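Trainee: Fold the following for me, if possible:
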Amino acid sequence: MKIEVWQGDITTLAVDAIVNAANESLLGGGGVDGAIHRAAGPQLLAECRALAEIRPGIRCTTGEVRATAAYQLPARYVFHTVGPVWQDGQRDEPALLANCYWKSLQLAEKLDVQSIAFPAISCGVFGYPLHQAAQIAATEILTWQRSHQQPRRIILVAYNAATFKAYQSALAAQGQPIDAPPAPLLPSLELGLPPAAAH
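Mentor: Predicted coordinates for the structure are as follows:
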């Protein structure tokens, strides 16, 4: 199993699944959520809208994951996960963020996903401190890796240099060799278009 850190636009990656940092409605939003919906096209919104509501306006609760097709994205699936909004770190935010990674990996194994890309969940407008979030991502992925064979390729996607360094530091702190080769791209990124921001 390979763990890679890559800086760029998650919507350009030709992987089996990309993870979307969604909100509870699953109807799109800002940051990476909006970027994924724009790149996937209107069919993604239509499929999300058709998902059953748990409560009015809520299709996925914090820490949970829902899968849809990826439509115009170069992936097979989009895994929509709702990260926690940072408050003070004492209101289950670490456990909820850990669930986003763990349950995405469980779903990947169930759907026979061989490659998956994660954004920096909750690190945008949700306000999760970057280095703490990176440590949680690294811990969950490395713990999963010890007892599972799939997915074979996990990419942590950084939307800026600070996020890239935070991921590298979190993995290095746990003794993980850092693999940062070029990820598969579409021509749009090679033209220098700005990467999608995190949620």
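Trainee: alpha carbons only for contacts and neighbour counts from here, please
Mentor: Will do.
Trainee: Pretty sure D112 sits against R152.
Mentor: No: assessed by Cα atoms under 8 Å, D112 is found out of contact with R152, at 10.1 Å.
Trainee: Give me the more crowded residue out of these two.
Mentor: R152 (15 against 12; other Cα atoms under 10 Å).
Trainee: Nearest to the middle of the protein, which residue? Look it up for me.
Mentor: The chain has F118 as the residue nearest its centroid, 2.9 Å off, counting by Cα atoms, centre = their mean.
Trainee: Next up, the contacts around that residue.
Mentor: Residues in contact with F118 (Cα atoms under 8 Å, 6 or more residues apart in numbering) are 10, 18-20, 154-157.
Trainee: cool, S122 as well?
Mentor: With Cα under 8 Å, 6+ apart, S122 has these contacts: 21, 83-86, 97, 128, 133, 198-199.
Trainee: do that again at 7 Å, thanks
Mentor: With contact set as Cα atoms under 7 Å, 6 or more residues apart in numbering, S122 has these partners: 21, 83-85, 128, 199.
Trainee: Also this sequence, please, to line up against the first:
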Amino acid sequence: MAAIEIVQGDITSLEVDAIVNAANRTLLGGGGVDGAIHRAAGPELLEACRSLNGCRTGEAKITPGFRLSARYVIHTVGPVWHGGDRQEEQLLAACYRNSLELAERHGLTSIAFPGISTGVYGFPVARACPIAIGEARGFLERTEMISRIVFCCFSGADLDVYRKNLAAEQ
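Mentor: Below is the predicted model:
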């Protein structure tokens, strides 16, 4: 049976087939979760990302996980929050949907997401969370391949928002 889990912790240590990297357009590393994933995966990840020629907002690309527990890293570029009038919600939904579809195409059964765009990109967690959970639920209704989706929260406050949103959807 498919499951959605909410955890707090370090996404780089999760035992899943793929972790999602909230990357910038270059895919060449950065701060926050992007930097943490690049450090944990090792320099091979940077080399693999160089061959991908960047990524547009809302799209997703995949590389091996190298030194991570996860076999793969799915890189997606979330939208920068500008107040909600520049298709930020649709672009964020595309990040989750395209990441899940890419995982399915590669035969993966488990995937972990950070809070895409909710850090330095400024997307309000209270608006991002229902989009993330909604895309996950919708995807699980359409597929049997992926059986486990984990949302890995950085802070306790984010964890509370995700738990409340998940409970409200059940």
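Trainee: still on that earlier bit, which pair in the contacts of F118 of structure 1 has the greatest spatial separation?
Mentor: With distances taken as Cα to Cα, the most widely separated pair in the contacts of F118 of structure 1 is N20 and I154, at 14.5 Å.
Trainee: Between the two, point out the one with more neighbours.
Mentor: N20 (33 against 22).
Trainee: tell me the SS of the more buried one?
Mentor: Secondary structure, DSSP: H, G, I helix; E, B strand; the rest coil: N20 of structure 1 is strand.
Trainee: Could I get the full set of helices for structure 1?
Mentor: With DSSP state H as the criterion, structure 1 has helices at 31-40, 42-50, 93-110, 130-147, 161-173, 187-190.
Trainee: Y71 of structure 1 is nearest to which of these?
Mentor: Nearest to Y71 of structure 1, of the helices of structure 1 and by Cα to Cα, is helix 31-40 at 5.3 Å.
Trainee: Now do that closest one against helix 42-50, angle only.
Mentor: Helix 31-40 of structure 1 runs at 120 degrees relative to helix 42-50, counting by axes from the mean of the first three to the mean of the last three Cα atoms, to 10 degrees.
Trainee: Any figure for the gap between the aligned residue in structure 2 for Q43 of structure 1 and L52 of structure 2?
Mentor: Using TM-score structural alignment as the criterion, Q43 of structure 1 maps onto E44 of structure 2. Counting by Cα to Cα, to the nearest Å, the separation of E44 of structure 2 from L52 of structure 2 is 13 Å.
Trainee: Would you mind finding the match for P119 of structure 1 in structure 2?
Mentor: By TM-score structural alignment, P119 of structure 1 lines up with P114.
Trainee: same deal with K110 of structure 1?
Mentor: Match for K110 of structure 1 (TM-score structural alignment): R105.
Trainee: likewise A173 of structure 1?
Mentor: By TM-score structural alignment, A173 of structure 1 lines up with A168.
Trainee: what about that match, distance to P124 of structure 2?
Mentor: Counting by Cα to Cα - A168 of structure 2 and P124 of structure 2 are separated by 18 Å.
Trainee: if you count what's nearby, which of these two comes out ahead?
Mentor: When neighbours are counted by other Cα under 10 Å, A168 of structure 2 and P124 differ, and P124 comes out ahead with 14 against 9.
Trainee: buried sites along stretch 107-118 of structure 2?
Mentor: 108-118 (16 or more other Cα atoms under 10 Å).
Trainee: Just the closest of the residues you listed to D85 of structure 2, please.
Mentor: Using Cα to Cα, S117 is the member of these that sits closest to D85 of structure 2, with 15.4 Å.
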